[in-house]
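Student: quick one, fold the following:
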Amino acid sequence: MTAAALNRTHERKANTNNGGLMLLLNFVVLGAAIWALTQTIAYDDGSFALLMAFLVVLFVFILVGFYSLQPNEAAAITLFGNYKGTDRTPGLRWVLPWYKRTKISLRVRNVTGEKLKVNDKRGNPIEIAAVVVWRVTDTARALFDVDHYQTFVDIQIETAVREIASHFAYDHAEEGEATLRGDADQVSALLREKLQERTSVAGVVVDETKLSHLAYAPEIAGAMLRRQQAEAVLAARRFIVQGAVEMVQHALEQLSERDIVKLDDERRAAMVSNLLVVLCGDRDAQPVVNTGTLYQ
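Tutor: This is a model prediction of the structure:
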């Protein structure tokens, strides 16, 4: 184990008291103080005055020890800088007044990262941002092992996103290689794993990560858009040609099987050429009526 791991603070349960019982006790002390005051006025007795002063001090002593916790909220208890434990029990609580209570939220938090301009695996400048869902699970680490744990998490999110972006190409990677655009689930899973490694020192658990923004940088967005459009046109053309070839093949087979017309190789090639022109052309074909024979 490293020295940093050995020096980590671990959360433990604090010894605190039920605030309701202490509140009831405080009302009893208050009532006794009021009774001592009436006795002091009625009998002008110094002993009752001393009792009243003691009860007032005791009332204030108990009063300043109260604190309350909401659901999914905790309080780290320290004594002169020495960590004594964490109280996670919601409701009215009480501890000795010289113990310091530092409250910390245990609720789930959403962080939407800023758009970062980074280079992908191929060196193309891209814009990327992520949404991270996280929560504090170890209050001692969050408060005492890092300085300002929320800022620490925000910085680690930016660092992890930059690292992940450099491991993947935006798109058009080699065969079998994941991309940022095409494999969002795999990228998000790896981002969560990397981010968890970085934030575990702060007692934080990362529940979910998702890419919220992914685009080429403005300086190359136009060129990449034209490339994508060209690739889309080529893919469409390839599909059209494949379908046209199948249709021509089917037409020739039907003509031959039904003995509608017999074509030699030259006329068969001419028919194939004409059908492919009609099926693959961008414009509607203009019909031509042949009034002679097939060979004129």
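
Student: every contact and neighbour count from this point should use C-alpha atoms.
Tutor: Will do.

Student: residue 102 falls within a helix, correct?
Tutor: No: residue assignment for residue 102, taken from DSSP: H, G, I helix; E, B strand; the rest coil, gives strand, which places it outside any helix.

Student: what's around it, how many residues?
Tutor: Residue crowding around residue 102 was assessed by other C-alpha atoms under 10 Å; the count is 13.

Student: that one against residue 75, yeah?
Tutor: Yes: contact between residue 102 and residue 75 holds when scored by C-alpha atoms under 8 Å: they sit 5.1 Å apart.

Student: so which elements touch the helix or strand where residue 76 lies?
Tutor: With elements taken from DSSP states H and E, the one containing residue 76 is strand 73-79. For strand 73-79, the helices and strands in contact under the criterion 3 or more C-alpha pairs under 8 Å, 6 or more residues apart in numbering; DSSP states H and E are strand 82-87, strand 100-105, helix 139-144.

Student: what residues of that strand count as buried?
Tutor: By 16 or more other C-alpha atoms under 10 Å, the buried positions in strand 73-79 come out as 73-78.

Student: how far away is the nearest residue to residue 214 once chain neighbours are set aside from residue 153?
Tutor: Ranked by C-alpha to C-alpha, 6 or more residues apart in numbering and with sequence neighbours excluded, the top spatial neighbour of residue 214 is residue 128, at 4.6 Å. Counting by C-alpha to C-alpha, to the nearest Å, the gap between residue 128 and residue 153 amounts to 18 Å.

Student: one more, for comparison:
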Amino acid sequence: MSETDGGARAARLIRNESTTEIPVHLLFRDDPDPVAVPLRPAVVTKAQVERATTKTPNRPAPARTPRRPAPSVDPDLEERSCRALPGALGVFGGAVGAAGAAAAVGWAGALPRIMTDLAGIDGYAGAGFGPAQWAALAGSGALALFGVGGLARGRTGGAWVLTRFGRYRGSVRRAGLLWLNPLLVRRRVDLRLRHWRSEPMPAVDTNGEALRVVVLVAWRIKDTARATLGTEDHETYLRECVEAGLARVLSRLPAVVGDRDAPVLRNAEALGDLLTRRLAEDAAPVGIEVFSAQPTRIEYEPEVAAAMRRRRIAALDARRRDTVLTSVVDSVEDTVTRLTARGLVDLDDYERKLLVKDLTVAFYTGRGE
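Tutor: Down below sits the predicted model:
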């Protein structure tokens, strides 16, 4: 059948190694009135959806950067208030117990002669220590010890952390004379705002230069239960967090760079803010509130400081030489231009070179001195 039969056209195909079979008449259509093909919505089968959503076993999943685990303590360990009675009740109980013990001893007739004379008891021999006398003496003594033993002095800016048999029972933040259960173990905690200045701690910048840094930290205890029971020693924990946070922060920034817009360790405000955020995140789980962590001194190690000093002096000397040389060249150019423009001298190329050379040496020598 020929190409003109029935208006049909043979399908010409483009074939090569990198493409599939593409009908040429779809690329170069020369029909005057192409037949409009209605568009239909694509029908997606269930198998296609499953293939698209199923992970290919041969393709490994993208590796994720492991996040640093945040420090944590017992989630049930949280500060709560403990009941504390006024200290006057403990004093009253101790006085009543002491009076009862004295009465029991007097009942048994064991008071000294001088005490009976003062009490106005003449010729009283006493009933002796029987079960009743011993019970009265024991009860009065226990009341006196219980009343006096529970007295505690609460200070402004301090708190008591109370435990019994290793279990946390509560905290008391009241000030003044208080009465606490004497069967509870007490731990005094300082709630005042405190400053801690570190010793020179070793660190390195992003270029590996050895540094010594002194940090001033302003902090206080926010949760007495976590600060006391959540860690063995909260002050030691804070010092270790400062050293670890300092190593992480300083290792990301260089001490000195050539670009003035780049962040460096000289920017104390930005460095302090970054260190404060890091330290606050690490100290918050143990009940410590960090307000500021500011490096007060950043210096190189002695062996590195000498090399950096020589490098800085060389850079300053090179900068000074470049400035002086630029100024000398401008002065020589201006002098030669004025001499020739005013017609004071008529120089050829050789004489001009000699004049420029002599003026450059003279001006440079004078500027150098």
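
Student: TM-score of the superposition?
Tutor: TM-score for the superposed pair, counting by TM-score structural alignment, normalised by the length of structure 1: 0.76. Supporting figures: 278 aligned residues with a C-alpha RMSD of 3.7 Å.

Student: what are the contacting residues of the strand holding residue 76 of structure 1?
Tutor: For strand 73-79 of structure 1, the external contacting residues (C-alpha atoms under 8 Å, 6 or more residues apart in numbering) are 14, 69, 83-90, 98-107, 139-140.

Student: and what of stretch 81-95 of structure 2?
Tutor: Counting contacts by C-alpha under 8 Å, 6+ apart, the residues touching stretch 81-95 of structure 2 from outside are 143-148, 150-152, 169-172, 177-180.

Student: which position in structure 2 pairs with the residue nearest to residue 214 of structure 1?
Tutor: With TM-score structural alignment as the criterion, residue 128 of structure 1 lines up with residue 213 in structure 2.

Student: surely its match meets residue 295?
Tutor: Yes: Residue 213 of structure 2 sits in contact with residue 295 when judged by C-alpha under 8 Å, with a separation of 6.7 Å.

Student: how close does residue 178 of structure 2 get to residue 193 of structure 2?
Tutor: Residue 178 of structure 2 sits at a distance of 24 Å from residue 193 of structure 2 (criterion: C-alpha to C-alpha).

Student: out of these two, which sits in the busier spot?
Tutor: A side-by-side neighbour count of residue 178 of structure 2 and residue 193, using other C-alpha under 10 Å, places residue 178 first with 20 against 13.

Student: what span of structure 2 is stretch 63-82 of structure 1 aligned with?
Tutor: Using TM-score structural alignment, stretch 63-82 of structure 1 corresponds to residues 148-167 of structure 2.

Student: starting at the chain centroid, how far to that stretch?
Tutor: 31 Å (C-alpha atoms, centre = their mean, to the nearest Å).

Student: which residues do residue 102 and residue 75 of structure 1 both contact?
Tutor: Common neighbours of residue 102 of structure 1 and residue 75 (C-alpha under 8 Å, 6+ apart) do not exist.

Student: pull the contacting residues for the equivalent of residue 197 of structure 2 over in structure 1.
Tutor: Residue 197 of structure 2 maps onto residue 112 in structure 1, with residues paired by TM-score structural alignment. For residue 112 of structure 1, the set of contacting residues under the criterion of C-alpha under 8 Å, 6+ apart consists of 129-132, 212.

Student: which of the residues you listed are conserved in structure 2?
Tutor: Mapping these onto structure 2 (both residues aligned by TM-score structural alignment, their matches' C-alpha atoms under 8 Å) leaves 129-132 still in contact.

Student: by neighbours, which of those residues wins?
Tutor: Counting neighbours by other C-alpha under 10 Å, residue 132 comes out on top of these with 24 neighbours.

Student: so it: helix, strand or coil?
Tutor: Taken by three-state DSSP, the conformation at residue 132 of structure 1 corresponds to strand.

Student: these two touch, right, it and residue 153?
Tutor: No: here residue 132 of structure 1 lies out of contact with residue 153, judged by C-alpha under 8 Å, at a distance of 9.9 Å.

Student: list the buried residues of the biggest helix by length in structure 2.
Tutor: Selection of the longest helix in structure 2 by residue count, based on DSSP state H, yields helix 302-341. Buried positions in helix 302-341 of structure 2, judged by neighbour count with 16+ other C-alpha under 10 Å: 324-325, 328-329, 332.

Student: which is the succeeding secondary structure element to that helix?
Tutor: Along the chain past helix 302-341 of structure 2, the next helix or strand (assigned with DSSP H and E) turns out to be helix 349-368.

Student: list the buried residues of that following helix.
Tutor: Buried positions in helix 349-368 of structure 2, judged by neighbour count with 16+ other C-alpha under 10 Å: 356, 359-360, 363-364.

Student: fine by me, thanks again.
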